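**Q** need a structure here:
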Amino acid sequence: MNILHQYTFQSLKVNRRRTLFTGMGIVISVAMITAVSVFASSFLDYMERKAIYETGDWELAYSDLNETEIQYLNTDKQVDHTFTVDDLGYAVLPESQNEYKPYWFIRACDEEGFQRLGLHLVSGRLPENENELLVSEHVAYNGGVEIELGQTITLQTGQRVLQESPDQPLNQNNPYDPEQPETIADPQPRNYTVVGIMERSDLEPRWSPGYTAITSRSETNPGVDPVVYVKLKYSGQRPQEDFPQLQIKLYPAAGVNNNVLRFRGPFWENSYFAMVASAATLTLFIIITGSVFLIYNAFAISLTERSRQFGILASVGATSRQKFWCVVQEGLMIALAAIPLGVLAGICGMAVTLRVINPMLQSLEFLSADVPFHTVVSFPAVALTVICSVVMIVLACWLPALKAARMTPIQAIRQPQKVKLKRRHRFFSFVAGKLWGVEGELAVKNIQRSGRKAGLTILSLAVSLILFTTVTSIMTMMIQAVGMTSQDELADAWVTDYSSHSFLEEKPSFTQLRQLTSVAGTQRITQVYAAVHTQNLDFDDYWSGIGEEYPALLFAVDDESYAQILAENQISEAMMADPADDVIPGILFNRYRAQITENGKKRYADVPFLQSMPETLKISIGDAGETLTIKPMALAADMDLYSSEIVYGGNLAVLIPVSNLNTLLTEAKGSRSYSDKLYLRAVPGQQETMIQQIDEIGKQNLTHSFSWYSPVQNQREDKTLLTIVSIFIYGFITLICMICLVNVINTISTNIGLRRKEFAMLRSVGMDEKKFNRMIRLESLFYGLGAAAIGIPVSLYLITLLHYNLMQGSFWFSFTMPWPMMLGGVAVLMLMVMTMMSYATRKVRKENIIETLKEEE
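**A** Here you go, the predicted structure:
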């Protein structure tokens, strides 16, 4: 260690408080960088494990291989592992109540395949020999066939072929068509004992004709072509360099597991990695930019304190290069201790955070409840963190180091840059003196004399204020957006059933749903898609430019709901008699929730379709082009319908009773497009119970005609996701503000220490404790006002910009000035500065005036 290294080390030891605060700022910054890299690694690891859980741990699938080729795959140095599955064929399942899935699909899997094919037991165990069978629970809730453990079944297994082309076997990707007769070619009897029930495998497409059942693979299955699943080893090569080597020696793979491959190490060129990398890069840029600025503050203060020392070094022969590296070495010495602590703190902090939010993540529908988040610390992530941290610290030291290198002995002695007062400075101190007396004048002059240090302190406080107000506003907007997605939904769930029944006849699934104890009310609505002829219709100006036809929706509701709507709109039921003379009476809904622009500002408003009620409406239904006539009996601006589509659909809506619907559709020739939905309201507090019961009924439905949606569930997931985002965002802001706080404490404590003689002089000329405290409070007030003068305009600009960009999308809500947040933030900043200054001056007040005045600077 040379003399300059020793000097730098001793300087750090002497200025322990500044060293401690600078180190704390670096630790927090490094912890944030580490947390970002660890979360990115953990997210990619989670997505890979989720893909493996759903589709299996394999990448390539080869079929039609001979024994030599299979042996080659097992011994190739690029292959990590293989497992083999035999597709034994199909067997008729006569008990199946799903006409599109009339078969068993039998597969035989080796021991490793059971572990890596993505199979998940519900009950029982895995097969141990070729006489035992593992069946999917899908056959029970979709096919209506109850299979019990220990049950023995005999299956006639063979290839599935069309009767007209028996030489072309069909597979799981060929859906069953009842209009094309099929048969099982060369069926062989096989006896099985059911030993396990598994979840439906993702390897079974929803359109496949057979329910998957798996047995243990014997050494040879004559007449069966095995499918070999392969996972490759990687040495950092790109996929296009790895795959062809196998494909050239064999031939192109029969299947590629893209769900897993997109998350494998060498597959950098994929959308998921690009998404994570982009988000992480943006976050790292924000962290490093903010940290460089805030850590720079500490080194700038250090340079101000040590300017005389650098002048002395220059006077005894230190070169500019040596002075430059003195400052850089100071930063690197602090980093030597701070970076490991920051990395450890970031890893521990992210581990705790993921542990806390893991239950919330698993509750989200687009994630898997069976695959937990793990904290993954990879060497590349840690190495990237260290590199980014070193770059950050060097950048923060660079400008102070350049200033130190350029400092001459004369400049160090004279220190001409310390105080530079201009005319406006004298004006501000004069005004402060008139308003608050000598204490106010001294407070302003103290800030002016502090120059760059005061400016950096104010800027640090302003950054904290900007971050707090901006992020809080973002979260408020997100909460408003989430609330808008469900605020107009009157139903807690709705079910669509496309099964072919008469409109007047109750669907079996709807009957089940109405009988649920968790359901408080229901409303069945059949929507028929049509087109209205626009001639002779008095459309509002908003709809200018529409063509000869405009989309329309006929809403057919049950008679009880229809009678209630008539009463609400003061329409006599006698006016709504049965159709006569080919004219169907109805109520025209004359309101649309539209986004309009006025004076360059967007807002939502209720826009009428028609300015006056027409005599009749001419509508066309289906593709036959026949025109039907509906006579509007009233224009309604509101209807007690559970469906929000009547308001937001953008279609001209006509309400008719379901009793008239059959007549209308009988008169309309050709094909029609419609949907039949049952809207449900839950008993208060039983929304979750109702959703679970609907899901169970959906599983019992044996066709693909049943689907359901719940805005309650969607809103719950949105709120959960919002909570997770809030945890990360507010954690990020807290850490940034902690860096700001550390630098402010460092600046203020150092500034107070440098003003010890000034305070002693003021006390020597008669300034008592009360006036001294008043001066300190006013100085704190001016720091807060300075931060507010910068932070409030910048925050308002950013918030307005964010609001404007959000309004370009699907959401609209009024802009509200966040004055409570801003004023509260300014008050907290002032209180924080006042507390720190009072604490820093506590020791100064106890010092002896004479001894302090006698000290050299």
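**Q** From now on I want contacts and neighbour counts done on CA atoms only, so please keep to that.
**A** Noted.
**Q** Would you mark the buried spots in the helix or strand containing residue 835?
**A** Per DSSP states H and E: residue 835 is located in helix 819-845. For helix 819-845, the neighbour count (16 or more other CA atoms under 10 Å) marks 821-822, 825-827, 829-834, 836-838, 840-841, 844 as buried.
**Q** ok now the next helix or strand along the chain from that helix, how far from the chain's centre?
**A** Once the chain leaves helix 819-845, the next helix or strand it forms, by DSSP H and E, is helix 849-854. Its chain's C-alpha centre and that of helix 849-854 lie 61 Å apart, by CA atoms, centre = their mean, to the nearest Å.
**Q** Also stretch 711-725?
**A** Using CA atoms, centre = their mean, the offset of stretch 711-725 from its chain centre is 10 Å.
**Q** for comparison, sequence B:
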Amino acid sequence: MNALTKITLRNIKLNRKRAWVTIIGIMLATALIVVVADMAESFRSSMVEYEKAHSGDYHYCFYDVDPENLKYFEGNRNIEKLGYSVDLGYTELTGSRNEKKPYLYLKAMDESAMQVANVTLTEGRLPENDHEIVISDSIRTNGGVEYRVGDTIRLTNSNREDAKGNEEDQSCEYTEGEQLTDSGKAAGEYTVVGIMERLMRSQEPYYAPGYTVITRITDVTQYSDITVYASYTKAGLKRREEVTAGLLKLSPEIYQKYQNGEPLNEEEQQQLEESQKIASYVTCNIWLLKYQMMLFSDGSLKMLYSMAGIAIVIIIVTSVFCIRNSFVISLTEKLHLYGMLSSIGATGKQRKKLIYGEALILGAVGIPLGILLGLLAGWLVVKGTGHLMQSSLQVTLAYVISWPAILVSIVLAVITILLSAGQSAGKAAKISPIQAIRGNDTIRISRKEIRMPKWLSRLFGIGGTIAYKNLKRARVKYRTTIISIVVSVAVFIGMSSFMSVAMKIADTYYTDSSYQLMVPLNGKDQMENARKILNLDGVKEAEICQRDYISVPVDEVKYSKQYQTLMGNTGEEDYSDETFMIVALNPEAFQAYAKKLGCTVKDGNSQAILISDVTKTVMQNGEEKYMTGELYDYQTGDVIQGTMEMSDTPISVQIIKTTTERPMSVENIGGVGMLIVSNTELTDYQKEMIDRLEVYIHCEDPDGLQKVIEDDMEFVNFNVVNLKQSYDATKSLFTLIGVFLYGFIIVIALIGITNIFNTITTNMELRSREFATLKSIGMTRREFRRIIWLESVFYGVKSLLIGIPAGILLSVGFHMAMGTNLETAYHLPWTGILISIGAVFVLLFGIMRYSMGRINRKNIIETIQSENI
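**A** Predicted coordinates:
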């Protein structure tokens, strides 16, 4: 151990308190970097697992591969895992109540392909040979046909052709007139050995006409048109385009041109056609690749890592600014030491080494502690917020300890420490022995700059004068403290305003909707099912809604004067037809709506209520403008004649009321005029309207009613839209963001607090001789306390005068960015402001009181005589 190291260690031991304060600052900064880096990596890893579960655990998929071409895939060093799947065909599902899914669809898979498809059993086991099958649970829940484990099913494995004789697969929805034809594949008896959850959408789209059942591939060479799922190695992923082109016996240049849609010459086209004999086409699991390879072309990844990068930069800058103060104070305190070392021949380089050596020793303690604290904090955050991410993003957040992230955190922490110590090291290297021993180089201020306003002197007396001049004299030293408070105050006010606006958006989205559940029913003859929902317990109010559009010649439309004036100035050509939405409600809902508006529905045909307020987009002198207001000028008794857009069938309705008040089924629809009618008055047009009913429900227990509809109502082709769940998901997302933001604020504030504590307490220690001198000439304890309190007030007021406006600007920015659709005016974040004011003064007075207590316990004569604190 050389002399410089011994001096450094001795100084650290002599100033244990300041050393530990600096270590805590380093530890918090390191912990925050570790948390940010590890959380970003945990989110990425969670998204990788999410994509594997929802889109498949593979990188590339090769279709229609013959057995003799499997040699190109097997044994390839760039492929880590292969899976094989074969589509065998359709079988009619007798008794299916879902007219859009009348088939079973048999696929053969090996074990790897079943993992790719994420086959999840609810009962039984996976098939072990090609005479056993596992079936989808949706055959029972959606199709109404129940099979049990142990049942035997005969599957014909047929082809499917539409009415024109075109062969179709699972990507083509069911159409009227299609039929099953002989595929040439052998039919067989299969034993049900397991029941699985419905496969992911990439394996079985929602509109697929067949329920998937799976058997086991025992010998892949007995099949043709094999689908090959390939998972590449890490090395293969780096050269993925070259590897894929090589598997197809195609040059990488031609493969890339083909993938980019670029034109190929005749020779290149021939090579492409040859490659298609190996695989007819190739698809890429792009989202899995993006997350695994960190391809930043994806917006979400860009946002994630940009946010993490910005957060880390903020942490480093804030930490450097805070931690450096410890080294500045250390330099000020040890000027005599550096002056004496310089006087006996220590070079500037050696003095610089003293500062950097101290920094690295403190870092050697603080960084490992910070890493452990960061890992613990990250684990607690994941455990505490995992359910919020699951409910908001449907992603299960798994905590991953990323060693590269930890290594990056260590490097960044070391950089932070070196930057913090850099300025002090530079000053220590340049200081002259005489200046250091005299100690007169730390204060540089002119007589004019230290002049005190007379009103302050009159208001606060001699104590105020001393407090004010001390701050002016040492303003460079205290600037860090002020900025630390300003950053903490501004960030807290801004983020509290962000959370307030976020929660207001979530609350408005839910409470402004008159309905809580919406049930779309697709297909014909669904009115009876819709009426069953109306009669359920817990339904307070409901509307059955069916929509379509009618076209009316534009010269027959009665436009308002406001709209005519606007359109006259557009400079655009007129269009021939105006479109209205026709909304057919069930009679009870239509009668209730009419009664609410104060109009009477008479017996007759095609009476309509016109909703005339529209937000319409128009072009004015080449620019897009929005016209909001009453677009039409129809009166009671007017008739609108037009044609149904789906069939050109003529239709005529009579206006019984013009209003801007909407029924709940169309309260969130704009951009078009709406004619609200009773569906009993459109009997002649029912066959022309879209085969879709929507039931809008106002209730007190949306979750309970949704469960009743899904479990007890034997419907098909429907799903329940629960606004409360959307509200809860939105609120969970904002709460999740809030947890991270407030966690970030707390740690930044802790770094700032340690810095403030270090600055103020050390400053008070360094001024012990000054205070002892003042006491020795007769300053009373009361006047001394007054000086300290006034310094706290000056600190706090100056910090708040800067921090509060900065926080308000942040809150205004959040309101403008997030609250554009809120009708409420901007409100100052008084809660955040008041909490900040209280916290700042409590903190300052607490630290000052602690420091004063230490000083008051010291002997005045010994303090005056002391040369080294």
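**Q** Report the mean deviation for the helix holding residue 835 of structure 1 after fitting onto structure 2.
**A** With mean CA distance after the TM-score superposition for structure 1, helix 819-845 of structure 1 departs from structure 2 by a mean of 1.4 Å once superposed.
**Q** Under the alignment, what does residue 184 of structure 1 map to in structure 2?
**A** Alignment of residue 184 of structure 1 against structure 2 is given by TM-score structural alignment, with residue 182 as its counterpart.
**Q** Contact partners for its match?
**A** Residue 182 of structure 2 makes contact with 158-159, according to CA atoms under 8 Å, 6 or more residues apart in numbering.
**Q** any idea how far it is from residue 170 of structure 2?
**A** As judged by CA to CA, to the nearest Å, residue 182 of structure 2 and residue 170 of structure 2 stand 17 Å apart.
**Q** which parts of stretch 670-685 of structure 1 are buried?
**A** Per 16+ other CA under 10 Å, stretch 670-685 of structure 1 contains these buried residues: 674, 676-682.
**Q** Quick check: the farthest pair among the residues you listed?
**A** 674 and 682 (25.8 Å; CA to CA).
**Q** so which of the buried residues of stretch 670-685 of structure 1 would you say is closest to residue 387 of structure 1?
**A** Distances from residue 387 of structure 1 to the buried residues of stretch 670-685 of structure 1, taken by CA to CA, are shortest for residue 682, at 55.7 Å.
**Q** what about the closest residue to that closest one other than its chain neighbours, neighbour count?
**A** Nearest residue to residue 682 of structure 1, sequence neighbours excluded (CA to CA, 6 or more residues apart in numbering): residue 519, at 4.5 Å. Using other CA atoms under 10 Å, residue 519 of structure 1 is surrounded by 21 other residues.
**Q** before we move on, what about the one 5 residues further on?
**A** The local packing of residue 524 of structure 1 (other CA under 10 Å) involves 24 other residues.
**Q** contacting residues around the alignment partner in structure 2 of it?
**A** Residue correspondence to structure 2 (TM-score structural alignment): residue 524 of structure 1 is matched to residue 544. Residue 544 of structure 2 makes contact with 530, 584-586, 589, 693-696 under the criterion CA under 8 Å, 6+ apart.
**Q** Chain neighbours aside, what residue packs nearest to residue 544 of structure 2?
**A** residue 695 (4.6 Å).
**Q** quick one: the helix holding residue 835 of structure 1 to chain centroid distance?
**A** 36 Å.
**Q** host element of the spatially most central residue of structure 1?
**A** Centrality entry for structure 1: nearest residue to the mean C-alpha point is residue 721, 6.4 Å, by CA atoms, centre = their mean. Using DSSP H and E, residue 721 of structure 1 maps to helix 711-754.
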